[in-house]
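Novice: fold the following for me, if possible:
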Amino acid sequence: MAKTIRFNAFQMNTLGHQSPGLWTHPRDNSHRYTDPQHWTELARLLEAGRFDAIFLADVLGVYDVYQGGLDAALHHGVQVPLNDPLALVPLMAQATSHLGFGVTCALTYEHPYSFARRLSTLDHLTGGRIGWNIVTGYLDSAARNLGLERQLGHDERYDLADEYLDVVYKLWEKSWDDDAVVNDKAAGVYADPVRVHPIKHAGRYYKVPGIHLCEPSPQRTPLLYQAGTSPRGTAFAARHAECTFVSGPSKAVVKRYADALRAAVRADGRDGEQLLIYAQALIVTGATGAQAQAKYEEYRRHVDIEAALTLLSGWTGVDFSRFPLDATIDYIDSDAGRSALASFSQADPNRKWTVREAAEFIGIGGRGPVLVGDAAQVADQLEAWMDDTGIDGFNLAFAVAHESMRDVVEHIVPELQRRGRYRRDYEDGALRHKLFGQGARLPERHPGRRVRIAD
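Specialist: Below you'll find the predicted structure:
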């Protein structure tokens, strides 16, 4: 039986996101990112389109690798200025009933004790619709502004992350018993102290002796997203992730990532098919194929090559201002984003991407494919990507806000529904239940449920 196709909306609390330069398009309204209605309008639109979630990317630094400074990022509005994604969630939750919220938070720079409280609070306020995209960070500029000379090495960041997850699991899953909250007004007892436990964590990176400050939220542990595809990132995802995001310019690259992730999950003792994999993509569509193609060509005229290279330099740690535009890209190992350049070099073994070609490619939609056509043509492409790669859905970037998402909801969703490849309504319940149909809590076999606290 063919899989149901799933959509997330890939967004960021900033001027633009994955399409550098497209904020200059006359129909784009990204400049409204500081307006609450910008986000509530989007949330209602996505819920009408039965999207799984809005996925909010984030960084804590600026893209200052290109030309060795931040002038290009500021000049072109490359993910700066940038506001906090978590503050958007209560706004959008009040405007919707089912839409999930995946928020990116870099654990490297925030203590797990206070972070656990923030996520529990959001899980309460959304009625169990919060997810956490676990990232370790990749910008040295973020590390410097948080008191470090530079970020930790790539693999050490994941070592720290493993312990971080142990701490938050203990806080979310083990500190409060299910029946700890009594709420007995007659007896004057709100919580039974015997059923609330200090976690007594003492590890290499963290010491957290006390209790979780929040009573259990609907999911306790938020739905867990992760996006690493390096060997160390894949191992981390195999242990922790329930949903993953992959980015690649070809089916071959995406299939390689998907196969490796499922194999790693199975090796870790979990069901590989229970991992939901979303591939990044951007859809350009219209009432006819000709209209869609004309819109795509219109978008391409707003691609900013220097802005795209500023973004790519930040992702990879490689200053692309040092290379001619016709120079070829080869895989360069760095502590920033190991998969960013690899995805280009592996896309087609017989092709060498030039710097200009890579910039033009990521200029609309980042490192994923751009699918262009009328509803039937795009639906055919979506089905082919699903069936040929083994993914579960798409993390949809946008070219023009909110035009790109509106086009998907108005044209693509009804076509997929007619084909029986897209849901017609939401299930009730928490985000985890909506996606997996097995209740709000982490599965019993997940390491977050098996973690132990000292007696």
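
Novice: only C-alpha atoms for contact and neighbour calcs from this point on.
Specialist: Fine.

Novice: now the helices for the stretch 201-350 of the chain?
Specialist: Counting by DSSP state H, counting those that start in this stretch, the stretch 201-350 of the chain has helices at residues 231-240, 251-267, 289-300, 305-316, 338-347.

Novice: quick one: G21 and E360 touch, right?
Specialist: No - with contact defined as CA atoms under 8 Å, G21 does not reach E360; the gap is 11.0 Å.

Novice: so what sits against both of these two?
Specialist: V303, A308 (CA atoms under 8 Å, 6 or more residues apart in numbering).

Novice: is V103 in a helix, a strand, or coil?
Specialist: At V103 the chain is in strand, as set by DSSP: H, G, I helix; E, B strand; the rest coil.

Novice: circling back: just name the most buried of the helices of the stretch 201-350 of the chain.
Specialist: helix 305-316 (a mean of 25; mean count of other CA atoms under 10 Å).

Novice: same for that helix, what does it pack against?
Specialist: Packed against helix 305-316, as judged by 3 or more CA pairs under 8 Å, 6 or more residues apart in numbering; DSSP states H and E, are the following elements: helix 71-76, helix 338-347, helix 355-362.

Novice: how about those in CSV, adding distance to A238?
Specialist: Below are the helices and strands packed on helix 305-316 laid out as CSV (distance: least, CA to CA, whole Å):
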stretch, distance to A238
helix 71-76, 34
helix 338-347, 17
helix 355-362, 28
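
Novice: next, the second sequence, to be compared with the first:
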Amino acid sequence: MPQEIRLNAFDMNCVGHIQQGLWRHPRDQSSRHGELQYWMDYAKKLEAGLFDGLFLADVVGVYDVYGGNADASLRGAVQVPANDPLMIVPAMAAVTKHLGFGVTCNLTYEQPFLFARRMSTLDHLTGGRIGWNIVTGYLDSAARAIGIDHQLAHDDRYDLADEYMSLVYKLWEGSWADDAVLNDREKGVYASPSRVRAIHHRGAQYKVDAMHLCAPSPQRTPVLYQAGSSTRGRQFAATHAECVFVNGQKKEGIREIVGDIRARAAQYGRSASDVNVFMGATLVIGRTDAEARDKLEDYRRYVSSEAALAHAAASLGIDFSRYDIDEPVDTQKSQAIVSNVEAMTRTAGPQWTRRKLLEQMVLGSRQTPWVGSAQSIADLMMAWVEETGIGGFNLSRTVVPECFDDVVDLLIPVLQERGAYKTAYRDGTYREKLFGHARLPESHPAAQYRGGFGQDL
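Specialist: Okay, here's the model as predicted:
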């Protein structure tokens, strides 16, 4: 029996997300991202296709590495303007019942006490369908936006993140007992003081003396996503993440990352089933292979090379405008997304150039699209799942909404016929649908903060 494939739509509350320039396509509707109805219709479409979730990316700075300014990003709508992803979730939750929502929030610039309350609030409002994509950031422009000259070094950001996680775990898992809320109208007691405790955290970065302001939400801790594939990122994922997002490359590379993260997780007492891996993929689907190729050529007419380089420059931490087209690029000092630099080096060799980078950007990103009929794409997806150990895919949008119409109308029926995709949602929270339990398991490090009520933590 084939493994059930999980699917997330991968998007961002902006115009140009990953495939740079495709917002210009006459059928693309991403410029409506400021309209609530756009997102409500989007969510209903994904739920009709039994998608597991909508995975929302975010950045809190602008892409200003290319040319030393943000001009190219502004011209090409390269993730700017970008609206807050959390604000659109309640509206989408109101018109759906099962769809999960993975939202990206940068912990480096989020005060943990207030952030913990926002996520608990969303977990309540969605009925337990919220997830958090944990990121530490990679843009100096984001650091400057809050008064810091530049971002922390790559590994230092993860050290800060480990402390941040312990603090929000204490708030989510350790402040309120499950039976703290009595709602006793006769006795006039809403919550039992003996079942709520204050958190006293003293760490290198954070100090908190407070109880969590929210009563326990359906999941307590949101489903935890993380996208780091560098050596330090894998260590963090093995410790904390339930779902890991990796970028596609060769199968052996993905298989190695999946195996390494799960082996590291086992060292922390976690099981392989505690960690699910989603691979990023871009699909161009037709009723036939020829129709899909025609659609790809139509899309390619709208790709922006300048916008693609502006996006790549920021995520790789390299100003490509300083290099001639065939001049070897120096990658040694990047403090951006280290795993992106490593992946590019594996693909293009140790001395890669702007030309080699642009050759990969078929649709305005470094993610090479899969192009073919629904049957051909189903073959690819099933082979990747079987041969690499991933559990599913984050599907990046191209021309929206038609790219997801094609998945729902053409691809999913084929996967269902092959027994590789669900035919109905399971009941329960986001975590229950993904893992079979509503709360984090006892093997997760957050579990250490449960119990012992009546004592401060």
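
Novice: TM-score for the pair, please.
Specialist: Scored against TM-score structural alignment, normalised by the length of the first structure, the superposed chains reach a TM-score of 0.96; 453 aligned residues with a CA RMSD of 1.6 Å.

Novice: ok, which of the helices of the stretch 201-350 of the first structure comes nearest R432 of the first structure?
Specialist: Distance to R432 of the first structure, taken as CA to CA, is lowest for helix 231-240 among the helices of the stretch 201-350 of the first structure, at 14.2 Å.

Novice: against which helices or strands is the closest one packed?
Specialist: So helix 231-240 of the first structure, by 3+ CA pairs under 8 Å, 6+ apart, packs with helix 154-169, helix 251-267, helix 447-450.

Novice: now the last one on the second structure. Mean distance?
Specialist: With mean CA distance after the TM-score superposition for the first structure, helix 447-450 of the first structure departs from the second structure by a mean of 0.8 Å once superposed.

Novice: that helix corresponds to what range in the second structure?
Specialist: Mapped onto the second structure using TM-score structural alignment, helix 447-450 of the first structure spans residues 445-448.

Novice: surely L50 of the second structure is in contact with K433?
Specialist: No - under the criterion of CA under 8 Å, L50 of the second structure is not in contact with K433, lying 11.4 Å apart.

Novice: overlap in contacts of these two?
Specialist: Y425.

Novice: ok, the two, which is more surrounded?
Specialist: Between L50 of the second structure and K433, L50 has the larger neighbour count (other CA atoms under 10 Å), namely 21 against 18.

Novice: residues contacting the more buried one?
Specialist: L99, K422, T423, A424, Y425.

Novice: residues in contact with the last one?
Specialist: With contacts defined as CA under 8 Å, 6+ apart, the neighbours of Y425 of the second structure are L50, H98, K433.

Novice: doesn't it lie inside a helix?
Specialist: No - counting by three-state DSSP, Y425 of the second structure is not part of a helix but coil.

Novice: that one and G49 of the second structure: what is the separation?
Specialist: 10 Å (CA to CA, to the nearest Å).

Novice: same check, this time on S315 of the second structure
Specialist: Where G49 of the second structure is concerned, S315 of the second structure sits at a distance of 31 Å (CA to CA).

Novice: Three-state assignment for the residue nearest the centre of the second structure, please.
Specialist: Nearest residue to the geometric centre of the second structure (CA atoms, centre = their mean): N133, 4.7 Å. N133 of the second structure falls in the strand class when you classify it by three-state DSSP.

Novice: give me the buried positions along the match of helix 447-450 of the first structure.
Specialist: P445, A446, A447 (16 or more other CA atoms under 10 Å).

Novice: got a list of contacts for that stretch?
Specialist: S166, Y169, K170, E173, T239, H240, L440, P441, E442.

Novice: ok, the closest residue to R232 of the second structure other than its chain neighbours - how many residues close by?
Specialist: Spatial nearest neighbour of R232 of the second structure, chain neighbours left out: D155 (6.4 Å); criterion: CA to CA, 6 or more residues apart in numbering. The tally of other residues near D155 of the second structure (other CA under 10 Å) stands at 16.

Novice: could you do H75 of the first structure as well?
Specialist: Neighbours of H75 of the first structure using other CA under 10 Å come to 10.

Novice: mind listing what the equivalent of it over in the second structure touches?
Specialist: Correspondence of H75 of the first structure to the second structure, assessed by TM-score structural alignment: R75. By CA under 8 Å, 6+ apart, R75 of the second structure lies in contact with A307.
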